[in-house]
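1. Could you look at this predicted model? Sequence included:
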Amino acid sequence: MLKTTINLEPGKKVYFASDQHFGAPDPKQSKLREERFIRWMDEIKHDAQVLFLMGDLFDFWHEWKHVIPKGYVRVLGKIAELKDRGIHIYFFVGNHDLWMKDYLEEEIGCTVFYKKQYFEMGGKQFLLAHGDGLGPGDKGYKRMKKVFTNPVAQWFFKW
């Protein structure tokens, strides 16, 4: 597995966010969390060099070839703004956004990882991943994940 090396600039920081589950449990509550998350991204944009989005940003994400889920326009716009400011954004696909394809990469410029990834930052080694299904046990979930990530099953779902 390849390692990504990030040379940290003086005064710059690395930020992490995970499991926002936007869209759940209902649109009203999700919108409140989205607004807080956007305010947080506004706060970090002045000193961030890297933002790791560690999966499950959305409670459900399935993108077709030319269509993405409705909503989240403010969150996606803010991520694009951070990327346009030169902040590196790495997105790790989680179990709730398994069916992410290339939208974040092509439209926003994020680097998307579907599996664990090694990083070196500030002379330290990191192994980063969303984490679902990596440990021992939970064989039922691991079988279900194989079905959900199977290209044939995904083809049937989109129809």
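-> That came through, no problem.
2. only C-alpha atoms for contact and neighbour calcs from this point on.
-> Noted.
3. could you point out the longest helix in this protein?
-> Of all segments of type helix in the chain, defined using DSSP state H, the longest is helix 27-44.
4. got a list of contacts for it?
-> For helix 27-44, contacts defined as C-alpha atoms under 8 Å, 6 or more residues apart in numbering pick out Y15, Q20, F22, G23, A24, Y72, R74, V75, K78, L82.
5. structure B:
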Amino acid sequence: MELPAYFISDAHLGIDPPGAVPDREQMFVRLLSSWKGKASHVVVVGDLFEFWYEYNYYIASAHFDLYRAFAELVESGVEVHVLQGNHDFAYGDFFPKHLGVPVHKSLILEIQGKRVFFTHGDGVPKSDSGYRIMRKILDLPLNRFLFKQIHPDWGMGIARFVGRNSRKCGEHRVVRIDEYLEWGDRMLKKEHCDYCIHGHHHHAGIWNTPNGVVASPGEFIKNPAILCMENGGLKLVSL
């Protein structure tokens, strides 16, 4: 029997918003450690961090235990992948080069006889049109270069300030799950996949669509949950 696979999303590590589970980064680390040698795949489906940016000689030291947990998971034989989210799209080569964890915008894997499509899911709703434009601006090579000239501590402070305010603005936004399901169903057909796994909207669920199954692990902030894949089937697990 094949080992299970685990999918997790939207931890937004680096902040502790009201109502967040206490010590959740250490909880996340313990979860990764519990899968050493006991899983075939672990996929983080975006927004692992509230903010991520790599300088040439600086990596955020607050997450050292997390880095070590990823490296040990890979060393135990587990295939680990991280996807870019809308909060942590500015990865460099630290994760693949030093931890053995490749980073992707989207990803297709063959797991337990199923073809699985992964992406974070940002930019899907029609209401995200402004975000799509802003994301392209932020990701321009010139803007990435200019941000790198800021002292890391200042850069992190700016990012957290912007993140707090954007989070307040989004607290009352209505999530249209139907938009994600329609999009997910199109992706299933386009990529010839059985499952479409995404995050972003923080709602955990497994939904049947005409072309397959669309699922989200939810979030790892206030109501931590994961998706577990065993014997070709998906199930949600609350932690």
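-> Perfect, I can see it now. Predicted model only: the values in this text are computed from it and were never measured.
6. before we move on, the earlier item: now do the buried residues in the longest helix of structure 1.
-> S30, K31, R33, E34, F37, I38, M41, I44 (16 or more other C-alpha atoms under 10 Å).
7. now stretch 147-159 of structure 1
-> Going by neighbour count (16+ other C-alpha under 10 Å), the buried part of stretch 147-159 of structure 1 is F148.
8. got it, and stretch 16-23 of structure 1?
-> For stretch 16-23 of structure 1, the neighbour count (16+ other C-alpha under 10 Å) marks S18, D19, Q20, H21, F22, G23 as buried.
9. Let me see the ranges of the strands in structure 1.
-> In structure 1, the strands defined using DSSP state E lie at 3-6, 13-17, 48-53, 88-92, 111-113, 117-121, 124-128.
10. sorry, back to before: now the contacts of helix 27-44 of structure 1 in a markdown table, with distance to L104 of structure 1?
-> Shown next, in a markdown table, are the contacts of helix 27-44 of structure 1 (distance: C-alpha to C-alpha, whole Å):
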| residue | distance to L104 of structure 1 |
| --- | --- |
| Y15 | 18 |
| Q20 | 16 |
| F22 | 16 |
| G23 | 18 |
| A24 | 21 |
| Y72 | 13 |
| R74 | 14 |
| V75 | 12 |
| K78 | 12 |
| L82 | 13 |
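11. Report the buried members of those residues.
-> Q20, F22, G23, Y72, V75, K78, L82.
12. Mind giving me the packing neighbours of the helix or strand Y180 of structure 2 falls within?
-> Using DSSP states H and E, Y180 of structure 2 sits in helix 177-191. Packing partners of helix 177-191 of structure 2 (3 or more C-alpha pairs under 8 Å, 6 or more residues apart in numbering; DSSP states H and E): strand 114-119, strand 195-197, strand 205-209, strand 212-216.
13. Any chance of JSON lines for those, columns distance to C228 of structure 2 and mean neighbour count?
-> Conversion of those to JSON lines gives the following (distance: least, C-alpha to C-alpha, whole Å; neighbours: other C-alpha atoms under 10 Å):
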{"stretch": "strand 114-119", "distance to C228 of structure 2": "13", "mean neighbour count": "20"}
{"stretch": "strand 195-197", "distance to C228 of structure 2": "11", "mean neighbour count": "26"}
{"stretch": "strand 205-209", "distance to C228 of structure 2": "11", "mean neighbour count": "14"}
{"stretch": "strand 212-216", "distance to C228 of structure 2": "11", "mean neighbour count": "23"}
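14. Adding distance to L234 of structure 2, write these out as JSON lines.
-> JSON lines is the format used below for those (distance: least, C-alpha to C-alpha, whole Å):
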{"stretch": "strand 114-119", "distance to L234 of structure 2": "11"}
{"stretch": "strand 195-197", "distance to L234 of structure 2": "9"}
{"stretch": "strand 205-209", "distance to L234 of structure 2": "8"}
{"stretch": "strand 212-216", "distance to L234 of structure 2": "9"}
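15. residue farthest from the centroid of structure 2?
-> M1 (27.6 Å; C-alpha atoms, centre = their mean).
16. Let me know the closest of the buried ones among the contacts of helix 27-44 of structure 1 to L134 of structure 1.
-> Nearest to L134 of structure 1 out of those is Q20 (C-alpha to C-alpha; 20.0 Å).
17. mind checking how far whichever residue in structure 2 pairs up with the closest one is from A225 of structure 2?
-> Correspondence of Q20 of structure 1 to structure 2, assessed by TM-score structural alignment: A11. A11 of structure 2 is 10 Å from A225 of structure 2, where distance means C-alpha to C-alpha, to the nearest Å.
18. ditto for I206 of structure 2
-> To A225 of structure 2, I206 of structure 2 is 13 Å away according to C-alpha to C-alpha.
19. what touches both of these two?
-> Common neighbours of I206 of structure 2 and A225, using C-alpha under 8 Å, 6+ apart, are L236.
20. which ones are touching the alignment partner in structure 1 of V74 of structure 2?
-> Under the alignment by TM-score structural alignment, V74 of structure 2 pairs with K83 in structure 1. Counting by C-alpha under 8 Å, 6+ apart, K83 of structure 1 touches I89, I108, G109, C110.
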